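# Provided below for reference: sequence and predicted model.
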Amino acid sequence: MNRYLKLLCLPPLLAALAACTTPAQSPEETLPGQPAPVEASDNAPLVVPDLNALRDTPARKLAGRFQRANWAEMPGWSNDDLSNFWPLFVRNCRGLMRQTSGNLAAPARATPRAWQPVCAAAAKLEGTPMDAAAVRQFLQMHLQPWQLNGADNRQAANTVTGYYEPLVRGSRRQGGVYQWPLYGVPEDLLTIDLGSVYPELAGKRVRGKLVGKRVVPYDTRASIEASGKRPPVIAWVDDPVDNFFLQVQGSGRVLLTDGPDAGTTMRVAYADHNGQPYVSIGRWLIDKGELRANEASMQNIRAWAQRNPARVREMLNANPAVVFFREEVVTDPELGPKGAYGIPLVAKRSIAVDASFVPLGTPVYLSTTWPSSDRPLQGLVFAQDTGAAIKGAARADLYWGFGDEAGAQAGRMKQRGQMWVLWPKQAGEPTAR
């Protein structure tokens, strides 16, 4: 999804709504000269290249430690309802079979050659009814669970947060209540891959712009607003707080309410950011004495903005970071935006991970609890997204889906969790490219 991911540094509700977040990495890149991968229809056949046709790239070291485990060791495994899981597994195989680029600035991906036999076996089952029992049998026949451990070689436990896709009201034209822009990528934005020049900085990127012969940091939110040359605007939103928190999530849907497109919904997906550090507007309001720490909810921030319309820009400009978007068509309302892996996210089946521990595309068994409770929340998910605030072994951000209910669950999510990585039996320990 390439969004801001939550780094929870305040109480849970404040953290979820006014979180100390940092931008995610860019999506997996294609090989030079190749077109970007096209997302195939769920009804299209799964095409798996021959093993010798999958060009390998140098291995990337994973920070995680893995311990071979049994299926019975994963709590709740036999209770996970896999009746609708098979199409998700096939779609993930399409991603696994993409050629790796070898670009060290992109997040680490599960090794395609390791997965080729498993995905080939899945392709042979095309047309075969796959109920929950058949899916479970296939997974247990072809995959091996590996417990994810920390540096102390004990099972890692870490924070599991949540994110979602919000809906806002907007227009393609500025006017009336539609005064709050969602920007596209500026023409003068530079993204510099430091690892291409200094190998020891692999994975590090900086954003900036060219002024004369010097590359300088890109403009802050306030500088962009004051500039006579703004980035292109994709849509104008009717509420500044909705606009802001859509940027926090990094992707969302816009219900267009006027003009020739009135009544239609478009998706705005993360495209890039200005490289400036994120500052929580909730923390800014607390520091200014405008709200108490236990009051910094989205509702109270919105109410403050309505009471103080002359200070709304001051509040927003306290955060110098800006997310830039691209427009996408919503082809299937049940699917979320594409994550950093380039695969559409699915509610409660997709997570963001630290790809240096769990490479993208990897099936993961996640054991955690429901938001603000001790009720078990356990099941198979796919590592399909990343974020700079999602760091460490077993750290995860669970995608809850679209709309207000998903937002309510995501906003309360700050639980502890553990992971088991599922990997092809014949391939040994998990590896990355």
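Sure thing, it's come through. Residues are numbered from 1 along each chain as shown.
# make it CA atoms for all contacts and neighbour counts henceforth
OK.
# which residues in the stretch 151-300 of the chain form strands?
158-165, 167-171, 180-183, 190-193, 205-211, 214-217, 233-237, 251-256, 265-273 (DSSP state E, counting those that start in this stretch).
# Export those strands as TSV, with columns for distance to residue 96.
Output for those, formatted as TSV (distance: least, CA to CA, whole Å):
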stretch	distance to residue 96
strand 158-165	24
strand 167-171	31
strand 180-183	32
strand 190-193	24
strand 205-211	25
strand 214-217	36
strand 233-237	32
strand 251-256	24
strand 265-273	22
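# In TSV: these, plus distance to residue 347 and mean neighbour count.
Below are those laid out as TSV (distance: least, CA to CA, whole Å; neighbours: other CA atoms under 10 Å):
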stretch	distance to residue 347	mean neighbour count
strand 158-165	8	26
strand 167-171	15	22
strand 180-183	25	22
strand 190-193	31	17
strand 205-211	30	16
strand 214-217	36	13
strand 233-237	25	23
strand 251-256	14	24
strand 265-273	16	24
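# among the ones you listed, which is nearest residue 383?
Nearest of the strands of the stretch 151-300 of the chain to residue 383, taken as CA to CA: strand 158-165 at 13.2 Å.
# any idea of the angle that closest one forms with strand 251-256?
Using axes from the mean of the first three to the mean of the last three CA atoms, to 10 degrees, the inter-axis angle of strand 158-165 relative to strand 251-256 is 20 degrees.
# still on that earlier bit, to residue 391, which of the strands of the stretch 151-300 of the chain lies closest?
Of these, nearest to residue 391 by CA to CA is strand 158-165, at 9.5 Å.
# Select, out of the strands of the stretch 151-300 of the chain, the one closest to residue 282.
Using CA to CA, the nearest of the strands of the stretch 151-300 of the chain to residue 282 is strand 158-165, at 17.7 Å.
# Included below, for side-by-side comparison, is a second structure:
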Amino acid sequence: MKRVARWAVAAGIVGSLAACAVGPRVVLEPAPEVPAPGAAEPAARQHSKSRWVPVAWNALPGWGQDGLHDAWNALIQGCERPAAGFEAVCAEARPLAFADAPRQQAWMQERLQPYRVLEADGREPEGLLTGYYEPIMDATREPTATNRVPLHAVPAGLAAGQRWYTRQQIDTLPEAQAALRGRAIAWLADPIDALILQIQGSGRVNITEPDGRVRQVRLAFAAHNGHTYQSVGRWLLDQGAIREASWESIKAWARQNPERLNEMLWSNPRTVFFREEPMTPLTAAFGPRGAQGVPLTPGRSIAVDPQSIPYGTPVWLATQGPALATNRLVLAQDTGGAIVGAVRADLFTGWGGWNDEAYRQAATLKQPLRLWVLWPR
């Protein structure tokens, strides 16, 4: 989140941290790509970080077996800000929101052309799928004896893309702290929870107001300080401090090494700033707005490298692994600092706390990936 120009997580935990885990990578066998008899094949399409090669619909593994209703909701959300060339497609897609799956499938085959996503030089990619989610955490409006970790709004005068103070400088320099005075939106008890929320790019907080009332609000990505994201999980792995890059391992290490907590946190110079958004029944039914500017749909929105796949593009996703085995329609609606390359995606799994399914799936999702974009004919 963003990823919003978010910097999502890529690792064996959630989002970008998951990409920091090390281990063997299994490569999926390619599906047969059989052109339709007598069809005039369109030309390949070149992008700065990918090459799209046209294929027939029967080259998509599992095509026709996916229930398209949830994906259609994500498609309609994306049509709030359609990708260039999708305006006419979106106009036709909206009335089909309540059509049955066979009708929706037939329309897609008529209006869209599938392309296999390859590396920019045409090589077969080693795709990677990870997950991210929207954490739910408890917070207070004012600092308390236990809640001493602030989440800040954007500092006054910080321009988009501007390089600002590092995380360490924010914690140690009086001039950085002065610039953030009065900008705290909420306060957390655990600095690692604050880091998790920043890595995910947004979150829901059950915030206790000064009068004792508790209400849930969304802290959405607003900006970052212009520094490159560095994984604290990778930092710990490189030192041999932990054996797996999971939030449980990181928190356990922090409890055992409180004198080195800041050293670990400061290894990631990037800090994210938030804006507060009220929650309504409608906004609570979807995730935060991604980089495309539309609400994310659990299980159907992915973060991609926009130099490989433009925002708003329907994508056929195929993955097989212990965390998820599926062939499904998803929408490219977000990005993240760790989401780089032709066939690299982060699946938005939903929202929840530590014991909820959205977190568990995001934390364990790290497996091979194949992608096909569906582009207007």
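Arrived safely. Every value quoted in this text rests on a predicted model; they were computed, and no experiment measured them.
# one step back: between the strands of the stretch 151-300 of the first structure, which one is nearest to residue 308 of the first structure?
Here strand 180-183 is closest among the strands of the stretch 151-300 of the first structure (CA to CA), at 16.0 Å.
# In the second structure, which residues correspond to that closest one?
Using TM-score structural alignment, the residues of the second structure aligned to strand 180-183 of the first structure are 149-152.
# The matching stretch vs the first structure, average offset?
Mean deviation of stretch 149-152 of the second structure from its aligned counterpart in the first structure after superposition (mean CA distance after the TM-score superposition for the first structure): 0.7 Å.
# what's in contact with that stretch?
Stretch 149-152 of the second structure is contacted by residues 143, 180, 183-191, 194, 273-274 when judged by CA atoms under 8 Å, 6 or more residues apart in numbering.
# in the longest helix seen in the first structure, what's buried?
Scanning the first structure for the helix with the most residues, using DSSP state H, yields helix 112-124. Residues 112-120, 122-123 are the ones in helix 112-124 of the first structure that count as buried (16 or more other CA atoms under 10 Å).
# Can you check which part of the second structure the helix or strand that that helix is followed by sits on?
Later in the chain than helix 112-124 of the first structure, the nearest helix or strand by DSSP states H and E is helix 132-142. Using TM-score structural alignment, the residues of the second structure aligned to helix 132-142 of the first structure are 101-111.
# Any idea how far the matching stretch is from the middle of the chain?
In terms of CA atoms, centre = their mean, to the nearest Å, the centre of stretch 101-111 of the second structure is set 28 Å apart from its chain centre.
# which parts of that stretch are buried?
Under the neighbour-count criterion of 16+ other CA under 10 Å, stretch 101-111 of the second structure has 101, 104-105, 108-109 buried.
# post-alignment, that stretch versus the first structure, mean distance?
Looks like 1.9 Å for stretch 101-111 of the second structure (mean CA distance after the TM-score superposition for the first structure).
# Identify the residues contacting that stretch?
Outside stretch 101-111 of the second structure, the residues that touch it by CA under 8 Å, 6+ apart are 57, 64, 67-69, 89, 96, 376-377.
# Can I get these in TSV including distance to residue 174 of the second structure and secondary structure?
Output for these, formatted as TSV (distance: CA to CA, whole Å; DSSP: H, G, I helix; E, B strand; the rest coil):
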residue	distance to residue 174 of the second structure	secondary structure
57	60	helix
64	60	coil
67	55	coil
68	54	coil
69	53	helix
89	53	helix
96	57	helix
376	54	strand
377	57	coil
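# Among these, which one is most surrounded by other residues?
The most crowded member of those, judged by other CA atoms under 10 Å, is residue 68 (22 neighbours).
# so how far is residue 236 of the second structure from the closest residue to residue 324 of the second structure other than its chain neighbours?
Using CA to CA, 6 or more residues apart in numbering and skipping the chain neighbours, the partner closest in space to residue 324 of the second structure is residue 365 (7.2 Å). Using CA to CA, to the nearest Å, residue 365 of the second structure is found at 20 Å from residue 236 of the second structure.
# Verify the stated contact: residue 14 of the first structure with residue 299.
No. With contact taken as CA atoms under 8 Å, residue 14 of the first structure and residue 299 are classed as non-touching, separated by 10.8 Å.
# who has more neighbours, the two?
residue 14 (23 against 12).
# The helix or strand containing the more buried one - contacts with which helices or strands?
Assigned by DSSP H and E, residue 14 of the first structure belongs to helix 12-17. Of the remaining helices and strands, those touching helix 12-17 of the first structure by 3 or more CA pairs under 8 Å, 6 or more residues apart in numbering; DSSP states H and E are helix 404-412.
# The helix it packs on vs strand 167-171, what angle?
On the basis of the same axes, to 10 degrees, helix 404-412 of the first structure is oriented at 120 degrees to strand 167-171.
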